[in-house]
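> Output the structure for:
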Amino acid sequence: MDHVSWIERAEAVRPPRGLWIGGEERAAATSRTIVTPRDGAALGELAWADAADADAAVAAARRAFDHGPWPRLAARERGETLLRWADLVEQHRDELALLVTLEMGKPIRHAWEIELRALIRCLRYYGGLADKIPGEAPQTVDGEIALVTREPAGVVAAVVPWNFPLTIGGWKMAPALAAGCTVVLKTAEQSPLSMQKVAALGTEAGLPAGAFNVLSGDGVTVGRRLGEHPDVDVLTFTGSTPVGRHFLRYAGDSNLKRVHLELGGKSPNIVFPDAPDLGAAAAAWAVFFNAGQMCTAGARLLVHRSVSDQVVEAVVAAADRWRPADPLLPDTVMGPLVDRRGLDRVLGRLATGIAQGGTIRCGGESRRGGSYLEPTVVTDTGPDNVLVREELFGPVLAVQTFDDEASAIELARDTEFGLAAAVWTADLGRAHRVARAMRAGTVWVNCYEEGDMSVPFGGVKLSGSGRDKSRHAMDQYTDLKTVWINHG
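You can find the predicted model right below:
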């Protein structure tokens, strides 16, 4: 991955310019200049949707669902379309990775190796699963038959975040489309480019007009309109808890559409005294990968007091390898935060956390200009410190210490969130006890951020409800229908 070639390709890339509605690129009433967090340079003008554009996209999806071929195709044919789509995404992997890097600052290596791999695997997983969701024929009495079938739920609105624009976009659109639904996907304001290109490839793969539509635009306008729209049957959202509350209200005030939410997190990463080296080695990656812009980031490091100095010193040493750099350089492991607003928010919370007693052990400064932030480790953070309580979405690690298993569990559970947690120990019994005690959708033991398309992802408490990934995601986009037949 030669750095000169990526920089030269970035200069030559031509980002999409329009919205994707009804199987074609369309203009909008307004446009917005898109800039890259890499250096603040303008990437060009992009069509910016308003409420009328959202209405047009929903109308296209509604026509495609009510009258078009997609829901009426054999499930096998829908799956084959998704498989062709995956092949096209793989063929355009370089271009799509560049768009991801330019729009939100993800290092090009991670965009190419991780983000695109995730989307390709997602499309292939649901392409293969499409015709493997069976119905039921419960046993009844003689002369009567009961059939329980799964039918596509209708028009799905998906509102996705900027930190993994293609990964999470795929987790929403692929199972919905595999189920036979039609989709309107709203990109995040900070990452509106890459999914537009993916949509064009979907049409090339054989998606009929209106089956998959992509909108860029402001959340307060386009996101709200999708949430309130009476022709949207299901809404799925990944993002902040406050916005998730808004979507529940929109649904309640409109047609009571189903709402599935994957919201924030403040994941505890618990290191016991019998596994300090393993825990320390993973702790830096768990919070600095993607510049800490992960809902599952291990932003709370809980360490047994007897090994806390050892673990913290190892994490501080590892932080030096995560210094931010140009995301188009192939050796860069951490790029900028998505924009200056995000950086200012993290710096503001960091200042508050220090005022509340925290001690910066490393980092805490923006040295390159733009929205780059040094990886930061903060110790002496009490249970009420803002760095422990709030999701920062930046490369900031808050360290807490505990004295025994019971106090570790108490600290870990002392959060409003419940997305993920991790446990590092050589004691299998302890691993089971602590994992079961966690109120979280995912618990990793002696690893972090591991998973597969076959396992569900989502949270509890203020981290939301519903699940992405796995066959369980298909439940969100299907309705159960019972047909009872008296055949005499």
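> drop to CA atoms for contacts and neighbour counts, all remaining ones
Fine.
> Isn't residue 294 up against residue 165?
No. Applying CA atoms under 8 Å, one finds residue 294 not in contact with residue 165, separated by 11.7 Å.
> Give me the distance between residue 177 and residue 447.
Using CA to CA, to the nearest Å, residue 177 is found at 32 Å from residue 447.
> Between the two, which has more neighbouring residues?
Ranked by neighbour count (other CA atoms under 10 Å), residue 177 and residue 447 place residue 177 first, with 29 against 15.
> what's the closest non-adjacent residue to that one?
Nearest non-adjacent residue to residue 177, counting by CA to CA, 6 or more residues apart in numbering: residue 183, 7.2 Å away.
> what does residue 212 give?
Nearest non-adjacent residue to residue 212 (CA to CA, 6+ apart): residue 183, at 4.9 Å.
> Tell me who's in contact with that neighbour.
Applying CA atoms under 8 Å, 6 or more residues apart in numbering, one finds that residue 183 lies in contact with 61, 155-158, 173, 176-177, 210-213.
> One more: residue 346?
Going by CA under 8 Å, 6+ apart, the list of residues near residue 346 reads 392-394.
> right, and out of those residues, which lies closest to residue 228?
residue 393 (28.1 Å; CA to CA).
> I figured that closest one was touching residue 298, is that so?
No. Shown here, residue 393 and residue 298 do not form a contact pair, counting by CA under 8 Å, at 10.8 Å.
> For those two, indicate the residue with more neighbours.
residue 298 (32 against 26).
> Would you do the same for the sequence below? I want to compare the two.
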Amino acid sequence: MTSLEELFPSEEQIPAGVRLPAYVEQREYLVGGELRMWGGDLNPVRSPVFVKTARGVEQKVIGATPLLTSQESLEALSAAVKAYDHGRGAWPSMRVAERIEHVERFLVAMRAQRTAVVNLLMWEIGKTQGDSEKEFDRTIDLIVETIRALKELDRTSSRFVQEQGIMAQIRRAPIGVALCMGPYNYPLNETFSTLFPALLMGNAVIFKPAKFGVLLIRPLLEAFRDCFPPGVINIIYGRGRETVGALMESGQVDLFAFIGTNKGASELKRMHPRPHRLKSVLGLDAKNPAIILDDADLDNTVKECITGTLSFNGQRCTALKVLLVHRKVVKPFLERFSAAVDKLKPGMPWTPGVALTPLPEPGKTDYLRGLVDDAVSKGAKVVNELGGKVNQSFFFPAVVYPVTRDMRLATEEQFGPVIPVMVFDEDEEAVRYVVESQFGQQLSLFGQDSARIGKFIDAFANQVGRINLNCQCQRGPDTFPFNGRKDSAEGTLSVADALRVFSIRTLVAAKTTKDNTTLVQSILTRRESDFLTTDFLF
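Below is the predicted model of the structure:
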């Protein structure tokens, strides 16, 4: 195993294939179809990677991005409003096939930037090379699958229905101006999972990248500019409170797609002067538990819980954030699990076989240490040998046991490599933990007794959005619904659901009379309407 003291490389030790070009001072931002140049202050982009120098270990600063103000964000809003033009703009009025052609041109341009984006994912957020490549490729696949789902939706919508003497065609239409904001842990995939459905359904979009993983959008700016009509997609940078706050206060944002904390989402939604006009789809906090019964297959359970708790250092909303283990198996589980954690390989994102990497959030190691110290002060212990060891931005995963309800780790989402383990004796204790939690995204259930598992399923079906049997929590496949209850989400995302989220059903209806039938047939055969049509996509 790499010594934590020797974790960070010198410049000479960084492989040539993953080295970034010189310091990137980005001043471009996209508004109204043009790349504008920002002459004001910049926000430095600090990598979680530190580098050995003659002066000691220093944090790598890889570039800077524009610190725009409310003025620039409102100019982006004006461009989006103009492009949408009350639903009469070229983009919302465009046939579905034409919008798909624009997105397919973007995909071609995006594929050409794979290496640049993957390298920036590694350097900006510390994601391993394999996971960075997977995120890029999965994002491409997601957009392709979204196009396929839109074609299917278009085919379904092309038919007419007749009910009670009324004939109608029901199609989906755009809603207006969408504000899309993604998370730093999946700054490409989860952001694009809302951005492209919004675009494909005919909305105009303002996109603000996450607080980390910002520079990686730069290689795609020209593609966004060249592949979409002016104002259809606008990309801004800066501090959210100033830029996004101004957008919400304007009352001209119709759709709000946000993946982050429930506190942040609530604050932004409260700024909108007409909340009844704001449609929101939100992916928020989670404290997903794994419930490990006394008859669980421990080999499989340990394997799934290692991945579930520590994939990308536990920085996933779908990560397992607390393990509830039956007292009868807590000792053998902890022995196997702790040993498996200590065998994980730490290193730089590009290191072959690396499992643990530095954390991108400033002050994160201090925050995690505070959670561990709180638990230890109340009777818990760090049970794995290397747990909690720190080197600059790196925090070795800490397995903490026994965690009790009075500890912060029992309820607070750590979003990082600290694994709280709680013990239970009666099944109702585990059920009560889930019921009383403020979060309700997912949970994992490990056990083999079908009758017992069935009772747990019934107890949890109205508590969380997804119950995973003998496997970790996860979002995919992208065709599955992704949602949550309580403070964990608002709305549902999946390839098909996202298209519905960013649109509204609109119908053309008429009484089934001879004259009306002739009228509708004339419109259809002469192709006199882009909306009322029986044409469909293959």
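> The counterpart of residue 186 of structure 2 in structure 1: what's it in contact with?
The alignment partner of residue 186 of structure 2 in structure 1, by TM-score structural alignment, is residue 164. By CA under 8 Å, 6+ apart, residue 164 of structure 1 lies in contact with residue 115.
> so where do the helices sit in the stretch 51-200 of structure 1?
51-66, 75-91, 93-104, 108-110, 116-129, 165-179, 194-205 (DSSP state H, counting those that start in this stretch).
> Looking at those, spot the one closest to residue 385 of structure 1.
The nearest among those, by CA to CA, is helix 93-104 at 28.9 Å.
> which part of structure 2 lines up with the closest one?
Going by TM-score structural alignment: helix 93-104 of structure 1 matches residues 114-125.
> Residue 352 of structure 1 corresponds to which position in structure 2?
Per TM-score structural alignment, residue 352 of structure 1 is aligned with residue 374.
> Its match and residue 66 of structure 2: what is the separation?
Counting by CA to CA - residue 374 of structure 2 and residue 66 of structure 2 are separated by 38 Å.
> Of those two, which one has the most company?
A side-by-side neighbour count of residue 374 of structure 2 and residue 66, using other CA under 10 Å, places residue 66 first with 22 against 16.
> what does the more buried one align to in structure 1?
Match for residue 66 of structure 2 (TM-score structural alignment): residue 47.
> can you tell me which residues contact that match?
Residue 47 of structure 1 sits in contact with 17-19, 27-32, 216, where contact means CA under 8 Å, 6+ apart.
> could you pull out the helices for the stretch 301-450 of structure 1?
Under DSSP H, counting those that start in this stretch, the stretch 301-450 of structure 1 gives helices at 308-319, 340-355, 386-389, 405-413, 428-437.
> Let me know which of those helices is tucked in deepest.
Highest mean neighbour count among these (mean count of other CA atoms under 10 Å): helix 386-389, with a mean of 23.
> Return the set of buried residues in the helix or strand containing residue 50 of structure 2.
Secondary structure from DSSP states H and E places residue 50 of structure 2 in strand 42-53. Residues 42-52 are the ones in strand 42-53 of structure 2 that count as buried (16 or more other CA atoms under 10 Å).
> residue range for stretch 142-151 of structure 2 in structure 1?
Taking TM-score structural alignment, stretch 142-151 of structure 2 hits residues 122-131 over in structure 1.
> Let's have the contacts of residue 346 of structure 1 in JSON lines, adding distance to residue 404 of structure 1.
Output for the contacts of residue 346 of structure 1, formatted as JSON lines (distance: CA to CA, whole Å):
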{"residue": "392", "distance to residue 404 of structure 1": "28"}
{"residue": "393", "distance to residue 404 of structure 1": "29"}
{"residue": "394", "distance to residue 404 of structure 1": "29"}
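> Out of these, which are shared with structure 2?
With both residues aligned by TM-score structural alignment, their matches' CA atoms under 8 Å, the contacts of those that structure 2 also has are 392, 394.
> Assess the claim that residue 399 of structure 1 and residue 300 are in contact.
Yes. The pair residue 399 of structure 1 / residue 300 is scored as a contact, 6.0 Å apart, by CA under 8 Å.
> Please tell me how far residue 522 of structure 2 sits from residue 515 of structure 2.
11 Å.
> again with residue 500 of structure 2
Distance from residue 500 of structure 2 to residue 515 of structure 2, by CA to CA: 33 Å.
> Pick out whichever of those two has more residues nearby.
Neighbours were counted for residue 500 of structure 2 and for residue 515 using other CA under 10 Å; residue 500 has more, 21 against 10.
> what lines up against the more buried one once you look at structure 1?
Counting by TM-score structural alignment, the partner of residue 500 of structure 2 is residue 475.
> mean deviation (superposed) between the helix or strand where that match lies and structure 2, please.
Assignment of secondary structure by DSSP H and E places residue 475 of structure 1 within helix 473-476. In the superposition with structure 2, the average deviation recorded for helix 473-476 of structure 1 is 1.6 Å (mean CA distance after the TM-score superposition for structure 1).
> gap between the helix or strand following that helix and the chain center?
The first helix or strand that comes after helix 473-476 of structure 1 along the chain, using DSSP H and E, is strand 478-486. Centroid displacement of strand 478-486 of structure 1 relative to its chain, using CA atoms, centre = their mean, to the nearest Å, is 34 Å.
> Would you indicate which residues of strand 478-486 of structure 1 are buried?
Neighbour-count burial for strand 478-486 of structure 1, counted by 16+ other CA under 10 Å, picks out residue 478.
> Which elements pack onto it?
strand 144-152 (3 or more CA pairs under 8 Å, 6 or more residues apart in numbering; DSSP states H and E).
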